[in-house]
Every structure is written in structure tokens, then in C-alpha cells.
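>>> 3D, please:
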Amino acid sequence: MSNYSEIAKQGLWYNNPGLVQLLGLCPLLAVTATITNALGLGIATLVVLVGSNILVSLVRNYVPKEIRIPVFVMIIAALVTCVQLLVNAYAYGLYLSLGIFLPLIVTNCVIIGRAEAFASRNNVLRSTFDGLMMGLGFTIVLVILGAGREILGQGTLFAGADLLLGDWASALTVHVWQVDTPFLIAMLPPGAFIGMGLLIALKNIIDSSIKARQPKPQVESIARARITKVG
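Prediction:
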């Protein structure tokens, strides 16, 4: 269980794909103007990440090392095609909103990176859990960034939720404040860069605070005690 706990900590915080590895930034910055877009892309990426980790782990002992990367890319491309067709069939509005960034999940470095670094070296259960945690970590960053940009840009939350969940979800839209003119810098790429920088800075501050609160290693105390005795 401690091993799985470490995998969870790595995916959600210490090795988060968006905040630490800085992978998949192109879709992360491009489609997070609203929570709906961010959540839609996050779920799609999560499904592909878990599926690719499972399949790569299953075939890892049967694929020659010389062609492993092309095989991994083919697996990812097949999964992305399936997800794209499902989104097109059941959430067409979201499909149009995400545009080219949905098929571009194939080139997301998070997915190919986990397939090569983890799934190709571990069993199915661990690979599945790793894909789930990395996907959740990436989705959480997408949603937080999307929430901040949507509130600042147009004063709402969950605008366009019906694109993802159906017509009934239009009632989920929350009007935080009335915006006469949209705050464009929050809705455009510069706002995404600023928001991402603030999230990374906040994580670094939290990490520094946690590190400062940790007790000093016993080695230092033993060394000081020896110095005191010698003196």
C-alpha cells in the first residue's frame, strides 16, 4: 500500500504533469478558458492515459525494444480515435469547442512519457493506478486554471456545462458577478500563462513551507553532539 501511496503522491503533487513536469502545456493553456472545456479535455486525457498504460503494460514483454516507441504511439493513437468518436457522438458541442486539441492528445508528452517511463516497466495494476493518478493530477490543474480564467474573464462558473453533460446541465451555470465587458486578458493565452505561473509559484511556496516545518535530520544533531564533546 505504501508503494501505491507514493504513486498517488507523485501523480497528484510531487511529480504533477502540469505543475512539475510541465508536459502537455499546449492544450492546458489553450482550452482552459472555461471549466467545461478544461474538464472535457481532462477526462479525455485521463481515459487515454489509463487505457494506454494498461495496454502498454500488457504488451511490454512482447514488443522489441527497437520498435517500442512506434508501437506505443499506435496504441495511443487508436485510443484517442475511439475517444474522439465517442465525444463526437455524445457531446458534439464539446467536440466543436475542443477542436484540434482533442486529436492532438496523441502527441501529449504526458501519455507517451508515462508509457515509456512507467507502464513499460511495471505490471498492469501499478500501471493503471499510475495512469489514473497522473490523469487526475493533470485534470485538477486544468480545472483550477479553467475556473480562475472563467471567473475573471466572464464572471461565471460552469458556463456551457450542457456541452459536456446535456441540456439539463445548463442549470449548473453560476453567475459569480455581473460582467458588462469580458476581461479579455484572462480569456486569451496571456491570461493562461499568467495563471499557470501563479499556480506553479503557489505550489513552490507550499513545498517550501512544508520542507521548513520538517525536523532536521538526526545526522546533524549527532554531528553537533560530537563537536560539543570534543570541545
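
>>> CA atoms for contacts and neighbours, from now on please.
Will do.

>>> quick one: the spatially most central residue of the chain from residue 55, how far?
Closest to where the C-alpha atoms of the chain average out (Cα atoms, centre = their mean) is residue 138, at 0.8 Å. Residue 138 is 20 Å from residue 55, where distance means Cα to Cα, to the nearest Å.

>>> One more: residue 49?
10 Å.

>>> For these two, indicate the residue with more neighbours.
residue 49 (29 against 19; other Cα atoms under 10 Å).

>>> after the host helix or strand of that one, next one along is what?
Applying DSSP states H and E as the criterion places residue 49 in helix 35-59. Sequence-wise, the next helix or strand downstream of helix 35-59 (DSSP H and E) is helix 68-90.

>>> Identify the residues contacting the helix or strand just after that next one?
Per DSSP H and E, the first helix or strand lying C-terminal to helix 68-90 is helix 92-98. Defining contact as Cα atoms under 8 Å, 6 or more residues apart in numbering, one finds that helix 92-98 is touched by 31, 37, 40, 41, 84, 87, 88, 102, 163, 164.

>>> Stretch 115-134 now?
Stretch 115-134 has contacts (Cα under 8 Å, 6+ apart) with 4, 7-8, 10-12, 16-17, 46, 49-54, 56-58, 60, 69, 72, 114.

>>> Just the buried ones from those residues?
7-8, 10-12, 16-17, 46, 49-54, 56-58, 60, 72, 114 (16 or more other Cα atoms under 10 Å).

>>> just the helices in the chain please.
2-9, 25-30, 35-59, 68-90, 92-98, 109-117, 124-154, 162-165, 184-187, 189-213, 218-230 (DSSP state H).

>>> among those, which is nearest residue 177?
helix 124-154 (8.3 Å; Cα to Cα).

>>> Next, the angle from that closest one to helix 2-9.
Angle, helix 124-154 to helix 2-9, by axes from the mean of the first three to the mean of the last three Cα atoms, to 10 degrees: 20 degrees.

>>> Here is a second sequence; please produce its structure as well for comparison:
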Amino acid sequence: MTDTTQKTSWSDYSKIARNGLWDNNQALVAMLGLCPLLAVTNNTVNGLGLGLATMVVMVISNVLVSLIRNHVSPEIRIPIFIAIIASAVTIIDMMMNAYLHTLHGILGIFIPLIVTNCTILGRAEAYASKNPVDKSFIDGLFMGLGFTAVLVVLGAMREIIGNGTLFDQMNLMFGDAAKGLTLYMPSDFHPMLLAILPPGAFIGLGLLVALKNAIEQRRLAKKTNALGIQVAINQS
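Below you'll find the model as predicted:
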């Protein structure tokens, strides 16, 4: 009985993780949180910094909402959820200002604006308010990781094409030891300014969405073909 329960739990966790990272990635599927996603991803470190901040807020809010879900009446749940999210954002904002001051200055208003990210409130309302703490924690973690991954990939794409570098200014997060992480494109590479301008953000995101859709369609086609072959074998 215990083994079955454990296997079921791990299966549930795996499904939640895949949902956050790929199947229901809020940036690529629901198209939520686009304002910070498009505004700060002109390089990798900005996307990583804001993505991790968003992930931590999502984990904290999901856990707290799950803990109080049976003690809050439906009429006031949304204001309470927003208050929880705002409190978590304030803590993260103050910590980044204290320990990552330069990066905090670069990200600017987009850190407080995490409060308005529909993804966080949406997961609190749709998932954390209806599920136990462990599953809510995993949901917040992997939804946050999925969002962070899109920020980082988009930032890396724009940085390479627009600046001819990769992992530049990583010392803003990881200290002076990270200065050597910067990679430079060959000397004959010519950066394209459009990539780090606002239109480049829309084009880059569109390419990522198109890539995800193409992968999903290809996987669905393979699954359909395999099912058709299996049916033909059974009929024969």
C-alpha cells in the first residue's frame, strides 16, 4: 500500500513538473507575464535575475495560499492572495536591493511589478487554493522554473545577436568570479541592434512559441502514426 502511494505521488510530482516546464508553460502557452519578459530580456543576466525573483515569489505565495486555503472564505480570498504576493515581492525586492544592488537598479520597476504578474495570482487561485502544500510547492517551483527558462533563453538569444556576447555582466549576480564567464562571438560577427530593441523581444518570443508548437505537432504526429500502426497490427 505504501509503495503504491509513493509511486502515485512521484507520478503526480512528475506531471506537475512537466506541466510547469513545458506543457503549460505560462510564458509560451498562456502568454502571461509578457511585460517583464519582453522588457528586461536584452541580456541573459537580466532574465535570470528577474526569473529567479519571480520563481521565489511564486513558491512562497503557493505555499502560503495552500496553508490557509481552508481558513479563508471565498469572498475575500483574492485580496488575501494579492496581499500575500505583495508581501513576498516586497521581501524579495528589499533583499535584491541589499545584496544585488546594481542588478536591482537595472531591473528597476519590474521587480515590484511582479505583484501584477497574472501567472502568480493565477496559480494561487487555480492550483494552490485547491491542493496540499507539497503539490503547491512543486507547482510554484516548476512554473517559476519554466518562466525563468523562457526569460533566460530569450535573453541569451537577444544578447548573442544584438551584442555578440553571452553571459556578459554575470558578475552582477555571482560576484567578480563570474567575470570570466563572458563568451564573445568571432571577430567577424556583426551584432544586429534590432535584437536588443523592443521589436527584437517580440520576434524572439514569437520564434520560441513557434518552436514549441512545432515540437508539439511533431510529437503528436508520431504518436498518431504509432497508434495507427498498432491498430493495423491488431486488426491483422
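
>>> TM-score for these two?
The TM-score (TM-score structural alignment, normalised by the length of the first structure) is 0.92; 225 aligned residues with a Cα RMSD of 2.0 Å.

>>> quick one on the thing from earlier: is it possible to get TSV of the helices of the first structure that adds distance to residue 177 of the first structure?
Listed next are the helices of the first structure as TSV, based on distance: least, Cα to Cα, whole Å:
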stretch	distance to residue 177 of the first structure
helix 2-9	36
helix 25-30	24
helix 35-59	16
helix 68-90	31
helix 92-98	24
helix 109-117	36
helix 124-154	8
helix 162-165	21
helix 184-187	15
helix 189-213	19
helix 218-230	53
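
>>> For residue 172 of the first structure, find the nearest of those helices.
Per Cα to Cα, nearest to residue 172 of the first structure of those: helix 162-165, 8.5 Å.

>>> residues in the second structure aligned with that closest one?
Counting by TM-score structural alignment, helix 162-165 of the first structure falls onto residues 171-174 of the second structure.

>>> repeat for stretch 106-113 of the first structure
Taking TM-score structural alignment, stretch 106-113 of the first structure hits residues 115-122 over in the second structure.

>>> quick one on the thing from earlier: out of the helices of the first structure, flag the one nearest residue 174 of the first structure.
Nearest to residue 174 of the first structure, of all the helices of the first structure, is helix 124-154, at 9.7 Å by Cα to Cα.

>>> With the second structure overlaid, how far apart is that closest one on average?
For helix 124-154 of the first structure, the mean deviation from the second structure after alignment is 0.4 Å (mean Cα distance after the TM-score superposition for the first structure).

>>> Now, of the contacts of helix 92-98 of the first structure, which are buried?
With neighbours counted by 16+ other Cα under 10 Å, those contain buried members at 31, 37, 40, 41, 84, 87, 102, 163, 164.

>>> Can you tell me, leaving aside adjacent residues, what's nearest to the residue mapped onto residue 200 of the first structure from the second structure?
In the second structure, residue 200 of the first structure lines up with residue 209, judged by TM-score structural alignment. The shortest distance from residue 209 of the second structure to any non-neighbouring residue, by Cα to Cα, 6 or more residues apart in numbering, is to residue 28 (5.5 Å).

>>> Count residues in the vicinity of residue 80 of the second structure, would you?
With other Cα under 10 Å as criterion, residue 80 of the second structure counts 13.

>>> same thing with residue 113 of the second structure?
The local packing of residue 113 of the second structure (other Cα under 10 Å) involves 14 other residues.

>>> separation between it and residue 14 of the second structure?
Taking Cα to Cα, one finds residue 113 of the second structure at 30 Å from residue 14 of the second structure.

>>> which other residues reach the match of helix 162-165 of the first structure?
Residues outside stretch 171-174 of the second structure that contact it (Cα under 8 Å, 6+ apart) are 45, 49, 100, 102, 103, 177, 178, 179.

>>> same question, stretch 178-196 of the first structure
Stretch 178-196 of the first structure is contacted from outside by 29, 30, 32, 33, 145, 148, 149, 150, 152, 153, 154, 155, using Cα under 8 Å, 6+ apart.

>>> doesn't residue 32 make contact with the fifth one?
What it means is residue 145 of the first structure. Yes. Assessed by Cα atoms under 8 Å, residue 145 of the first structure is found in contact with residue 32 at 6.4 Å.

>>> In the first structure, what residue corresponds to residue 97 of the second structure?
Aligned by TM-score structural alignment, residue 97 of the second structure pairs with residue 88 of the first structure.

>>> and the residue nearest to its match when sequence neighbours are not counted, how far is that from residue 134 of the first structure?
Excluding the flanking residues, the one nearest residue 88 of the first structure by Cα to Cα, 6+ apart is residue 95, at 5.5 Å. In this view, residue 95 of the first structure and residue 134 of the first structure are 23 Å apart by Cα to Cα.

>>> Between the two, which has more neighbouring residues?
The neighbour count for residue 95 of the first structure versus residue 134, taken as other Cα under 10 Å, is higher for residue 134 (29 against 23).

>>> Looking at the second structure, name the residue matched to the more buried one.
Correspondence of residue 134 of the first structure to the second structure, assessed by TM-score structural alignment: residue 143.

>>> give me the number of residues near residue 194 of the first structure?
13.
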